[in-house]
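> Next one to model:
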Amino acid sequence: MDDQQTLVQTRPLILGGQTVAEYVWRPHVPHTLSPRPFLHPVRTLAGTPVTEMMPPDHLHHLGVSLAVPDAGGTNFWGGRTYVRDQGSLPLPNHGVQRHHRWEAATPALLAHELHWIGPDGSTLLRERRRIAARPIDHRAWALDFRYALQNLTAEPLVFSSPGVKGRTGAGYGGYFWRARRGRNGVKILGPGVSGAEHLHGSTAPWLALCTADAEPWTLVFIDIAAQRDPWFVRDGDYVGVGPALAWTKPLTAAPGEGPRRRIITVVADGDLGPRAIEGLVEAVAASPAPREA
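Alright, predicted model coming up:
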């Protein structure tokens, strides 16, 4: 059945009886947005939302999702496609990430197999995705997101980005979090540095967004597996963060192979400073991972 004909279906992530996120595993969005499962809303323990879905400036930003602008020529990001020396063009090349089967579904753990399908209906990739909500303390919890992609085609599959194709600083693609801007904007912090100009394109072990709104919050993105993918960071026309799979060089997956990644995002109440953020990073590193699905 075509994604445009299905009903939206969601599953909550629950900690201590509280829903901290909704996982839209069967979405209902226009095909030009590259339909894919996503998390929205994601909330702090105090109930403050920290994601945006289909904002007017970028309709294809869907909360927290796994989005790739170019996988074998298919747009799994949504919106326009960047073409070298031509700019961003509307092309009929959008793909779909479609749920195939559940492997685990508990209040705090969701794991499933997805198929990444090209515009011609062929399946390019098989994905195993595992999302877990982990408790930290009274003010914070962690979203543990991991995925493994497998090239199902008979040829090498190339992951690319506008950055690879010549658009400076636009190497986005992979796990991506569209955050709320907040009335007072956001601060961007990393180990010993601050500001997007210092962290965009860096391979820092963690990166944080903080806001001092009436309902302050902090997000801490942790490269828990030390994969050292460059950070894509935006704080101008919108606020978004994600480690990039193909920053300035393409990533090529042989048949039967593909990238495997894991990132943990701490969702905390309060406008936290560097010392408190470092404490959360240490707490996450010291805590045992949830059991495998």
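
> switch to C-alpha atoms for all contacts and neighbour counts from now on
Noted.

> and the longest helix for the protein?
helix 274-286 (DSSP state H).

> What lies in contact with that one?
Helix 274-286 is contacted by residues 136, 142, 189, 191, 206, 208, 220, 222, 224, 266 when judged by CA atoms under 8 Å, 6 or more residues apart in numbering.

> Please apply the same query to stretch 41-50.
In contact with stretch 41-50 (CA under 8 Å, 6+ apart) are residues 18, 20-22, 51-53, 63, 138-141, 179-180, 215, 217, 267-269.

> compare with the first, here's sequence two:
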Amino acid sequence: MEAPLCAGRGFCPDDCMCQTRIGEITMCAFELRENALGVEIHAGDQLLALYRATEELPRSESPKPCFAPLYTLSGQLVTEYRPPDHAWHTGLFFGWVHVNDANLWGGRWYLPETKKYEDVADSHGVQQHDGFTALEADGVTESLSWLDGRDQLMARESRSFGFYSTEGGYCLRISMRIEPAGDRLVMGASRAARYSGLVLRMGPSFAEADHYCSEGRQGHADIMHQHARWVGARGKSGGFVALMDHPSNPRHPVTWFTRANLLGTGLLIEGDLEIAAGECLELHHAFFVLDQDPGPTQIESLYADFAASPGELP
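Okay, here's the model as predicted:
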């Protein structure tokens, strides 16, 4: 069994002082490097992730921070970024189709009155990066503003994420807190598919991924719109990812939105969420990126460890 990777030191010995063990996850200091777009995470000389915080994109894509690319430790590409069919799909991202009167997902809105996806003027909002308040590989904290189609402030978000080594890969822990800037925030979803939440658009090797979930269902079609604690996806040519829903999240276990090349939470499938003034919405997820599929028993063990931890970065 290989020891966890330690940035700048090759493989990390069991007694490495940079390690703190939390169940089966090892907090081992990957290297964080800042760049013009945001931050990169490296294991030695290998790029694992780029977090795009400030990239300028067309307003029609509802610009939002995202992770793209993401790679396995062996170099397998996990994400697809701005594909021709849906340019607003940006790797691993938080997307919200309806927030008050704004589109924080991108693309057209589905209009019930026409039963079509239509362009709606001044509808595309922005999840705007305001700045980083902490920058470490095992703990990045970011402030964001949610702006509507006319650049009016709707909400403030605090987002935190960290990368941790685990056998055969790594885990990305990500948390967010959303607070309305005005009287309330109404978060809805597409009136057709109702997708919204943390979503992964998978790369070419995952274009026809094999999905399975904590409840024993297999295949993206059977998992779509069903509840599960976690969902995993295996690439046709190797590589495996698993997205997990923390038990402290609202509507846990979450409903899922899954396609052959897409893995996403569907927090709003069951209906809108309203956040009143003075209240907040918190979400906590774990995202595992592994070289091989360890099987549902091992994924369930990793989930149990995640579920037992506080609903925040460890």
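
> After superposition, what is the TM-score?
Aligned and superposed, the two chains score 0.86 in TM-score terms (TM-score structural alignment, normalised by the length of structure 1); 274 aligned residues with a CA RMSD of 2.3 Å.

> before we move on, the earlier item: most neighbours of all the contacts of helix 274-286 of structure 1, which one?
The most neighbours of any of the contacts of helix 274-286 of structure 1, using other CA atoms under 10 Å, belong to Val266, which has 26 neighbours.

> Name the SS class of it, please.
When classified by DSSP: H, G, I helix; E, B strand; the rest coil, Val266 of structure 1 comes out as strand.

> Strands of the stretch 151-293 of structure 1, residue ranges please.
Applying DSSP state E, counting those that start in this stretch to the stretch 151-293 of structure 1 gives strands spanning 157-160, 174-179, 187-190, 193-194, 206-211, 217-222, 231-234, 239-243, 251-253, 260-269.

> And those: which comes nearest Ala67 of structure 1?
Closest of the strands of the stretch 151-293 of structure 1 to Ala67 of structure 1 is strand 174-179, at 5.2 Å (criterion: CA to CA).

> any chance you could map the helices in structure 1?
Using DSSP H, helices in structure 1 cover 196-199, 274-286.

> Gln9 of structure 1 is nearest to which of these?
For the helices of structure 1, the distance to Gln9 of structure 1 is smallest for helix 274-286, at 30.5 Å, taking CA to CA.

> Return the angle between stretch directions for that closest one and strand 206-211.
Counting by axes from the mean of the first three to the mean of the last three CA atoms, to 10 degrees, helix 274-286 of structure 1 points 130 degrees away from the direction of strand 206-211.

> average distance between helix 274-286 of structure 1 and structure 2?
Taken over the aligned residues, the distance from helix 274-286 of structure 1 to structure 2 averages 4.0 Å (mean CA distance after the TM-score superposition for structure 1).

> Flag every buried residue along that helix.
For helix 274-286 of structure 1, burial by neighbour count (16 or more other CA atoms under 10 Å) applies to 277-278, 280-281, 284.

> and which of those is nearest Thr106 of structure 1?
Nearest member of the buried residues of helix 274-286 of structure 1 to Thr106 of structure 1, counting by CA to CA, is Val284, at 21.1 Å.

> which residue lines up with Arg82 of structure 2 in structure 1?
Under the alignment (TM-score structural alignment), Arg82 of structure 2 pairs with Met54 in structure 1.

> check contacts around that match.
Counting by CA under 8 Å, 6+ apart, Met54 of structure 1 touches 60-63.

> Quick check: the two most widely separated of these?
Taking CA to CA, no two of the contacts of Met54 of structure 1 sit farther apart than His60 and Gly63, at 9.4 Å.

> Tell me which residue of structure 1 lines up with Gly271 of structure 2.
Using TM-score structural alignment, Gly271 of structure 2 lines up with Lys249 in structure 1.

> hey, which strand is longest across structure 2?
The residue-count maximum for a strand in structure 2 (DSSP state E) belongs to strand 153-166.
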